[in-house]
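Asks: Provided below are the primary sequence and the corresponding predicted coordinates.
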Amino acid sequence: MTERYEAIVIGGGAAGLSAALVLGRARRSTLVVDGGEPRNAPAAHMQGYLTRDGMPPAEFLAEGRREIERYGVDLVRDRAVDVVPDGTGEFDVTLVEGRTVHARRLVVATGLADELPSVPGVAERFGRDVLHCPYCHGWEVRDEAFGVLATTPMSVHQALMVSQWSKDVTLFLHTVAEDELTADDLRRLAAAGVAVVPGEVAGLVVDDDRLTGVRLGDGTVHARSVLFVAPRAVPRTGLLERLGAELRETPFGSYPVVDETGRTTVPGVWAAGNAMGFSEQVVNAASGGYRAGAMINADLLFADLDAAVRV
């Protein structure tokens, strides 16, 4: 027999757990399918979440799982590989292990993956002294010697942003040609005191498990203790695409078209967290999950009331 739930949340990060918490407290039978691939797993701590500033992400998620369990929410460590509408406005979800579960409503909170530049050492040190978000890590590395690895002309924006946290910033053009920088770019970089170094980056210099420099292709080494990079965002929107959700193109990938509650263009399906946008930090993701959960509860309530009236 296929197990039936009023709501299935696909993704067990901040957005998914927050949606499940609201639904569980609303006495809705809810299942969370957690693939165990949180975007912030490389980070030792998360910042900017009031009352949870500095908390390790793994600890945060463990506490979230304990909280939803108190309200009868089921959680399975698995991945959803397919979602099929059943023809009545509800959905059958197939998991990797072959199990099929049924949902009246869905929350897709599958997040995104960060595809890092292919420079030796970058992936190994990501989340430590190779960083991407100054709001997440800027305070912890303030006033250190920053490098910024340019992979697109938009890297100029990143270099200007991180100059808020250090006045010693070097922009390594890497794969960006000097003539791709506009006159405004050069004026702003000069005003911010950002040094610009042309040439491709060949690798990182690490001593005693700490970043100490950036090495160019010609062998030149620039002393740096922090390197900011801009990963290519790869949204995990496969399930939404299978369902026929409308997507919108952004500079950071394709994301579903949603209303203010996260409702997609597919009736009965909501998106939350990085599944709906690149810049959703943990606190934003939790908020988005809350809104989705509350709206799904209301949607189910009025659907049932309207059905009762018709009878």
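Replies: Alright, I've got the coordinates. Numbers count the residues shown, from 1 in each chain.

Asks: Only C-alpha atoms from now on, for both contacts and neighbour counts.
Replies: Will do.

Asks: Who are the packing partners of the helix ranked longest in the chain?
Replies: Determined from DSSP state H, the single longest helix within the chain is helix 282-310. Identification of packing neighbours for helix 282-310 by 3 or more CA pairs under 8 Å, 6 or more residues apart in numbering; DSSP states H and E yields helix 14-25.

Asks: Off-centre distance for the helix it packs on?
Replies: How far helix 14-25 lies from its chain's middle: 17 Å, per CA atoms, centre = their mean, to the nearest Å.

Asks: Contacts only, for D53.
Replies: Residues in contact with D53 (CA atoms under 8 Å, 6 or more residues apart in numbering) are 46-47.

Asks: rerun at 10 Å
Replies: Counting by CA atoms under 10 Å, 6 or more residues apart in numbering, D53 touches 45-47, 136.

Asks: Tell me the buried residues in the longest helix of the chain?
Replies: Neighbour counts over helix 282-310 (16 or more other CA atoms under 10 Å) mark 282-297, 300 as buried.

Asks: For D86, the count of nearby residues, please.
Replies: For D86, the count of nearby residues is 12 (other CA atoms under 10 Å).

Asks: if I look at it, how far off is L106?
Replies: Counting by CA to CA, to the nearest Å, the separation of D86 from L106 is 13 Å.

Asks: okay, now V197: neighbour count?
Replies: Close neighbours of V197, defined as other CA under 10 Å, add up to 15.

Asks: Quick check, A275 in contact with L247.
Replies: No: A275 is beyond contact range of L247, at 11.1 Å (criterion: CA atoms under 10 Å).

Asks: which one of the two has more residues nearby?
Replies: A275 (27 against 18).

Asks: give the contact list for that one.
Replies: So A275 contacts 11, 15, 107-112, 234-237, 240, 254-256, 262, 285 (CA under 10 Å, 6+ apart).

Asks: Next, the contact list for the nearest residue to it once chain neighbours are set aside, please.
Replies: The shortest distance from A275 to any non-neighbouring residue, by CA to CA, 6 or more residues apart in numbering, is to G111 (4.3 Å). Contact analysis of G111 by CA under 10 Å, 6+ apart lists 10-16, 37-39, 234-237, 271-278, 280, 285.

Asks: Use this one as the comparison:
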Amino acid sequence: MEYDVIIAGGSYAGMSAGLQLARARRKVLVIDAGERRNRFAATSHGFLGQDGRAPDDIADDARTQLLAYPTVKWVSDTATHAARHEEGFIVETTHGQRYSARRLLLATGIIDELPAVQGLAERWGQSVFHCPYCHGYELDQGPIGSLATSPMSLHHALMLPDWGPTTFFTNGVFEPDPEQMASLEQRGVTVVAEHVERIEGEQANVVLASGGVIAIAGLFVLPRTRVASSLAQTLGCTFEDGPLGAFIQCDPMTRETSLSGVFACGDAAMPFGSVALAVGDGVRAGSGVHRSLIFQTHP
């Protein structure tokens, strides 16, 4: 085998896993095309020691540190196909390259599927967000909106008043029952059932079907998510249904998938995600892969 481990995806989780393996002096190949989930955001928050930094700067520093280890190689490409081969795996890329390794770690991330509301996608990561812990504080207690995408959005709406006065736009997607309405009232949430026509303005002003406009400092949305790569599916890994979309099922400690020798970490392997959670999950996965190289004989 050419490498001990191939890591498909070199964002925060993939690099964190790679660092553990590099420090164990294992031969690691990272294949990554630079499409991080948070590339739309100007700053990243809630990650201890990196709070308020640009995502590009955090990732660039991490990559520099990782590549300082002589056993790590980085390929700027996308892993498009993987298959078991002899004592490991063969991975192919968009540019037609083939690499082999004893273990495969999937850190491919996810894709956010936003609701089809005009003006929403253009503001994603700037004034439209999914995580209040990541972006709520910077709204400086200004008016906040929560746009319903499923019943799960109720949880979002109940959280958000800690960051500012909150309006819950149910948009025909979800109708709170009397008990839920009482909870929203107790939290001081204003409920607007009228259809949302579009989002406009410098921030994220909500234009209703009647023509009315509600000015807000930031809008929170829980998008549906899907794993960004088909590798896990084509390999036959088991998926688990989460509240926002399916994710790769893994052992909670080792992060090994249902397919022996294949591991996963980061947003693709969790029901919820953030930079800090991804980095921590990468540590678990990297050490899990390393232990499998020592103590197990598969694949």
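Replies: Right, received. Where do you want to start? Source: prediction; values computed, not measured.

Asks: aligned partner of N40 of structure 1 in structure 2?
Replies: Mapped onto structure 2 by TM-score structural alignment, N40 of structure 1 lines up with N38.

Asks: Now do the SS call for the residue mapped onto E197 of structure 2 from structure 1.
Replies: Matched to structure 1 by TM-score structural alignment, E197 of structure 2 sits across from A202. Classification of A202 of structure 1 using DSSP: H, G, I helix; E, B strand; the rest coil returns strand.

Asks: Q233 of structure 2: neighbouring residues, count only.
Replies: 12.

Asks: What's the match for it in structure 1?
Replies: Here Q233 of structure 2 is matched to E241 in structure 1, going by TM-score structural alignment.

Asks: give me the element that match is part of.
Replies: Per DSSP states H and E, E241 of structure 1 falls inside helix 238-242.

Asks: Now that helix: buried residues?
Replies: Within helix 238-242 of structure 1, the residues that count as buried by 16+ other CA under 10 Å are 239-240.

Asks: Which strands and helices lie in contact with the helix or strand that comes right after that helix?
Replies: Downstream of helix 238-242 of structure 1, the next assigned helix or strand under DSSP H and E is strand 247-250. Using 3 or more CA pairs under 10 Å, 6 or more residues apart in numbering; DSSP states H and E as the contact definition, the elements that strand 247-250 of structure 1 packs against are strand 253-256.

Asks: Could you tell me where the strand it packs on falls in structure 2?
Replies: Strand 253-256 of structure 1 maps onto residues 245-248 of structure 2, going by TM-score structural alignment.

Asks: hmm, who's touching that stretch?
Replies: 106, 109-110, 112-113, 223-227, 232-233, 237-242, 255-258, 263-272.

Asks: now the helices: where do they sit in the stretch 101-250 of structure 2?
Replies: Under the criterion DSSP state H, counting those that start in this stretch, the stretch 101-250 of structure 2 contains helices at 132-135, 153-159, 178-186, 231-235.

Asks: now those helices as JSON lines including distance to G125 of structure 2?
Replies: Shown next, in JSON lines, are the helices of the stretch 101-250 of structure 2 (distance: least, CA to CA, whole Å):
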{"stretch": "helix 132-135", "distance to G125 of structure 2": "9"}
{"stretch": "helix 153-159", "distance to G125 of structure 2": "17"}
{"stretch": "helix 178-186", "distance to G125 of structure 2": "26"}
{"stretch": "helix 231-235", "distance to G125 of structure 2": "27"}
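
Asks: Tell me which of those helices approaches F169 of structure 2 most closely.
Replies: helix 153-159 (9.2 Å; CA to CA).

Asks: after superposition, how close is the closest one to structure 1?
Replies: Compared with structure 1 after fitting, helix 153-159 of structure 2 deviates on average by 1.1 Å (mean CA distance after the TM-score superposition for structure 1).

Asks: Can you check which part of structure 1 that helix sits on?
Replies: Counting by TM-score structural alignment, helix 153-159 of structure 2 corresponds to 155-161 in structure 1.

Asks: Which positions within the matching stretch qualify as buried?
Replies: For stretch 155-161 of structure 1, by 16+ other CA under 10 Å, it's 155-156, 158-160.

Asks: Mean deviation, the longest strand anywhere in structure 2 versus structure 1?
Replies: For structure 2, the longest strand by residue count, based on DSSP state E, is strand 98-106. If you overlay the two and look at strand 98-106 of structure 2, the average distance to its match in structure 1 is 0.5 Å (mean CA distance after the TM-score superposition for structure 1).

Asks: Compute the first-to-last residue distance for stretch 48-68 of structure 1.
Replies: Stretch 48-68 of structure 1: ends 23 Å apart by CA to CA.

Asks: er, stretch 83-95 of structure 1 I mean
Replies: Start-to-end span of stretch 83-95 of structure 1 (CA to CA) is 9 Å.

Asks: buried sites along that stretch?
Replies: With the criterion 16+ other CA under 10 Å, stretch 83-95 of structure 1 contains buried residues 83, 85, 90-95.

Asks: Break down the stretch 51-200 of structure 1 into its strands, ranges please.
Replies: 74-77, 80-85, 91-95, 100-108, 112-115, 130-131, 146-149, 169-172, 195-197 (DSSP state E, counting those that start in this stretch).

Asks: E3 of structure 1 is nearest to which of those?
Replies: strand 100-108 (5.0 Å).

Asks: what's around A20 of structure 1, how many residues?
Replies: 37.

Asks: What separation is there between it and A58 of structure 1?
Replies: A20 of structure 1 sits 18 Å away from A58 of structure 1, going by CA to CA.

Asks: For the residue positioned nearest the centre of structure 2, which three-state class applies?
Replies: Residue closest to the mean C-alpha point of structure 2, counted by CA atoms, centre = their mean, is D267 at 3.9 Å. Of the three states, D267 of structure 2 takes helix under three-state DSSP.

Asks: contacting residues around the aligned partner of it in structure 1?
Replies: Aligned counterpart of D267 of structure 2 in structure 1: N274 (TM-score structural alignment). Going by CA under 10 Å, 6+ apart, N274 of structure 1 touches 13-15, 39, 108-113, 233-237, 255, 280-282, 284-285, 288.

Asks: one more time with 7 Å, if that's ok
Replies: For N274 of structure 1, the contact set (CA atoms under 7 Å, 6 or more residues apart in numbering) comprises 111-112, 280.

Asks: Relative to E202 of structure 2, which of the helices of the stretch 101-250 of structure 2 is closest?
Replies: Among these, if distance is taken as CA to CA, the winner is helix 132-135, at 16.7 Å.
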